[in-house]
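Enquirer: model the structure of this input:
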Amino acid sequence: MGSRKILMLIGSILIGALAGFLLLNYVQNVEGEIRQDAQRVPVWVIAQEIPAGTTASDVVRTGRLEQREIESNFRPDNAVTDLSQIQGRVAVANLATNQVLVQGLFADPEVVETTFADLVQSDQIAISITVPKNRAVGGFVEPGDFVDIITLGEPFQSELGDEDAFDAAARQTPYSRPARFLYRGVRIIGVNGRLVGDGIPGAEDEVVVAQDSEEGGMNITLAIPADAAQRLLSVPESNLVLALLPDAWEPVAQANIVYEDFLSDAPLPGELPSLVTPYGRTGFVDLFAEAAEAEAEQSLDQNLEDELFDSLADQAANTDDPSDEG
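Expert: Next comes the predicted model:
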């Protein structure tokens, strides 16, 4: 009885060993087939760290690149296969060792060496002004935006005309100082050191509000002609207000209506039947909603037209061919 148990144990061990051998052999065969299918291809690899701005010719001359082979399924689609692809270019950033050389790591010197001056057109100069956030659309201004620059004048004085007439007007109007448009459509190229084209990590899906700088306001950099800069810098920064313009804005002059209303003791807009609201007698019109509705209607019309066309095409296809009759 004991010898039978021993034989059964030995048999079990042998069967387990055989199964393990067969499994190992199968795995090795599969790996071998995968290796045969995975063709090895050459790639260029960074052998030594490459500082930003290094020219491709210096990189090649100093042996900072070397060619290696990797399996084809691991080679990036944008891998540089010929060093002529980076000829005349420079490294866009510090490049670490052992990374595969891909397109985009080297670029034209003009692109890499762009300076702040490149954002300023030849007929303009760049100047900076400091405006509190509450006078710069609450901080919702970005590099690349266009704004109106409104100046707040000194409080109205009786020197504007007859003192009695001034006093009477002052008692009837809420206007205490003029607000005039110095310039419209002024291009912003920088906000608090952030320039046009700068990305904000993590801000792709949210609105970024610029904050006041340590000096007590937002540093707004503008690109404008020299004569416009003279006029703007002649106005105290404490009197400036920025108003954000929509993308579809077109240049339209704005008259100094407050001064005229003050002198003539004109009714307030809300007292005029022709105005009532800031948007006119009919009130606010949501142009974005109207555009979306028009687009939806156009899409619906197109779908109906497509369905009608498909229906007619199906009817034509299902019509019996006269040649088949009889």
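Enquirer: for the rest of this, base every contact and every neighbour count on C-alpha atoms.
Expert: Will do.
Enquirer: please determine how far residue 26 is located from residue 2.
Expert: 36 Å (C-alpha to C-alpha, to the nearest Å).
Enquirer: so between the two, which is more surrounded?
Expert: residue 26 (12 against 6; other C-alpha atoms under 10 Å).
Enquirer: am I right that that one is in a helix?
Expert: Yes: looking at residue 26 with DSSP: H, G, I helix; E, B strand; the rest coil, it is inside a helix.
Enquirer: one more, for comparison:
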Amino acid sequence: MINLTKIIAAILVLLALALGGYAWMLSRQAPPPVVAAPASGTAPAVKPTQSQTFAVVVATKPLPAGQAIAADSLRVEQLTINPAGAFQETAPLAGRVPVIDLGEGTPLVEGQLVSGLALRVSEGERAIAIKADETMGVGNKVQPGDFVDVFVMLKSDGKDIDRSQARLLLSRKRVLAYGSVSIDGLASKSDKSGAAQQAQRSEPARTAVLAVPVDDINRLTLAESSGRLLLALRNPTDMSEPDPKLFAELPTALQPLQPKAGEARRPPLEGLDRAQAGLTAADFATGGQQTAVRMPAIAAARAPMAVTNNVRRGLQVEVIRGDRSETVNY
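Expert: A predicted model of the protein is given here:
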């Protein structure tokens, strides 16, 4: 019993010595670095990420609506946004026309620019629509891009049917649109197979849009309101046209001012000036060669009477009411 107690005591002494040596070794090692705790209320640092940018054409100066865009008024910038319909190059935008005023730095998109038939009209021309049907449209065989001759039929009343006439009104005019199909190809953008455009062609056409010189629009509008128009389809390679020098020029509704003393003779009216001067229905129908004197009744009543061989004789005035005419002696 005494030996067992001595053995246990010796074991405990050895264990105490071992623990003391281990503690002395730990005290000899350097202490680990202390990590400072973040101050309260400050967010942990986040590594910055680079955002994606896109090349977009913007205006370098204000672009007024209705004026062509100059090449030096555009530049390409790297933006964090990429608007729908934006451009990546400046070359396609030179000469395009904005439909609204654009400020400096504004990104240009397709919806802000003029498009459609307006871009197909040449300088000095206007796009004008006339009524169309199967008969006047060559059995609906007219297509956008074709060239046609426009004839007019002016039919007189039953009493004077021999004065009815038919003549060539406009020669080799370009068809911009016929029915719902247009030359700008907008009908086929959503359907590359052309099924949508073919479906539109099957519908009866009600209008035809022609490119007409501005000084010929007066004749076309008078012809449509006074008679019946007819389109004659022609081969696009046929360049023949009538010689306007063979016929007298129609007088205008508004007479131009006469040159003052010492001024050179003014050239004939052309383009917008002639279009503004207008045309009367009577001159259009007769070619400016009227066989009877036509005066308003009020002006005729105020006109002085003519005296010949001591006989008081009034003026003969033709009064037109609708499709009827009568001669009145004043």
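Enquirer: could you get me the TM-score between them?
Expert: After superposition, the two chains reach a TM-score (TM-score structural alignment, normalised by the length of structure 1) of 0.37; 158 aligned residues with a C-alpha RMSD of 4.5 Å.
Enquirer: ok, which stretches of structure 1 are strands?
Expert: Counting by DSSP state E, structure 1 has strands at residues 40-46, 65-71, 90-91, 106-107, 125-131, 146-152, 179-191, 194-195, 218-224, 240-244.
Enquirer: mind putting these into JSON lines with distance to residue 15 of structure 1 and mean neighbour count?
Expert: Below are these laid out as JSON lines (distance: least, C-alpha to C-alpha, whole Å; neighbours: other C-alpha atoms under 10 Å):
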{"stretch": "strand 40-46", "distance to residue 15 of structure 1": "39", "mean neighbour count": "18"}
{"stretch": "strand 65-71", "distance to residue 15 of structure 1": "38", "mean neighbour count": "15"}
{"stretch": "strand 90-91", "distance to residue 15 of structure 1": "61", "mean neighbour count": "24"}
{"stretch": "strand 106-107", "distance to residue 15 of structure 1": "60", "mean neighbour count": "22"}
{"stretch": "strand 125-131", "distance to residue 15 of structure 1": "85", "mean neighbour count": "18"}
{"stretch": "strand 146-152", "distance to residue 15 of structure 1": "81", "mean neighbour count": "20"}
{"stretch": "strand 179-191", "distance to residue 15 of structure 1": "76", "mean neighbour count": "20"}
{"stretch": "strand 194-195", "distance to residue 15 of structure 1": "72", "mean neighbour count": "17"}
{"stretch": "strand 218-224", "distance to residue 15 of structure 1": "80", "mean neighbour count": "22"}
{"stretch": "strand 240-244", "distance to residue 15 of structure 1": "82", "mean neighbour count": "21"}
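Enquirer: residue 291 of structure 1 is nearest to which of the ones you listed?
Expert: strand 240-244 (21.2 Å; C-alpha to C-alpha).
Enquirer: and the closest one, what does it pack against?
Expert: strand 146-152 (3 or more C-alpha pairs under 8 Å, 6 or more residues apart in numbering; DSSP states H and E).
Enquirer: which neighbouring elements make contact with the strand it packs on?
Expert: strand 179-191, strand 240-244.
Enquirer: save those strands as a markdown table, and put in distance to residue 43 of structure 1 too.
Expert: Below are those laid out as a markdown table (distance: least, C-alpha to C-alpha, whole Å):
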| stretch | distance to residue 43 of structure 1 |
| --- | --- |
| strand 179-191 | 41 |
| strand 240-244 | 50 |
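Enquirer: quick one, which of those strands is nearest to residue 313 of structure 1?
Expert: Closest among those, once you apply C-alpha to C-alpha, is strand 240-244, at 52.4 Å.
Enquirer: the inter-axis angle of that closest one versus strand 146-152?
Expert: Relative orientation of strand 240-244 of structure 1 versus strand 146-152 (axes from the mean of the first three to the mean of the last three C-alpha atoms, to 10 degrees): 150 degrees.
Enquirer: so strand 240-244 of structure 1 versus strand 179-191, what angle?
Expert: Using the same axes, to 10 degrees: strand 240-244 of structure 1 against strand 179-191 is 70 degrees.
Enquirer: just want the angle from strand 240-244 of structure 1 to strand 125-131.
Expert: Using the same axes, to 10 degrees: strand 240-244 of structure 1 against strand 125-131 is 100 degrees.
Enquirer: ok so, going back, relative to residue 21 of structure 1, which of the strands of structure 1 is closest?
Expert: strand 65-71 (28.6 Å).
Enquirer: same for the helix or strand containing residue 128 of structure 2, what does it pack against?
Expert: In the assignment (DSSP states H and E), residue 128 of structure 2 maps to strand 125-131. For strand 125-131 of structure 2, the elements it packs on are strand 207-213, judged by 3+ C-alpha pairs under 8 Å, 6+ apart.
Enquirer: for the strand it packs on, packing partners?
Expert: Going by 3+ C-alpha pairs under 8 Å, 6+ apart, strand 207-213 of structure 2 lies up against strand 125-131, strand 165-178.
Enquirer: compute the inter-axis angle for the following helix or strand past the first one and strand 165-178.
Expert: Later in the chain than strand 125-131 of structure 2, the nearest helix or strand by DSSP H and E is strand 147-154. Using the same axes, to 10 degrees, the interaxial angle of strand 147-154 of structure 2 with respect to strand 165-178 works out to 140 degrees.
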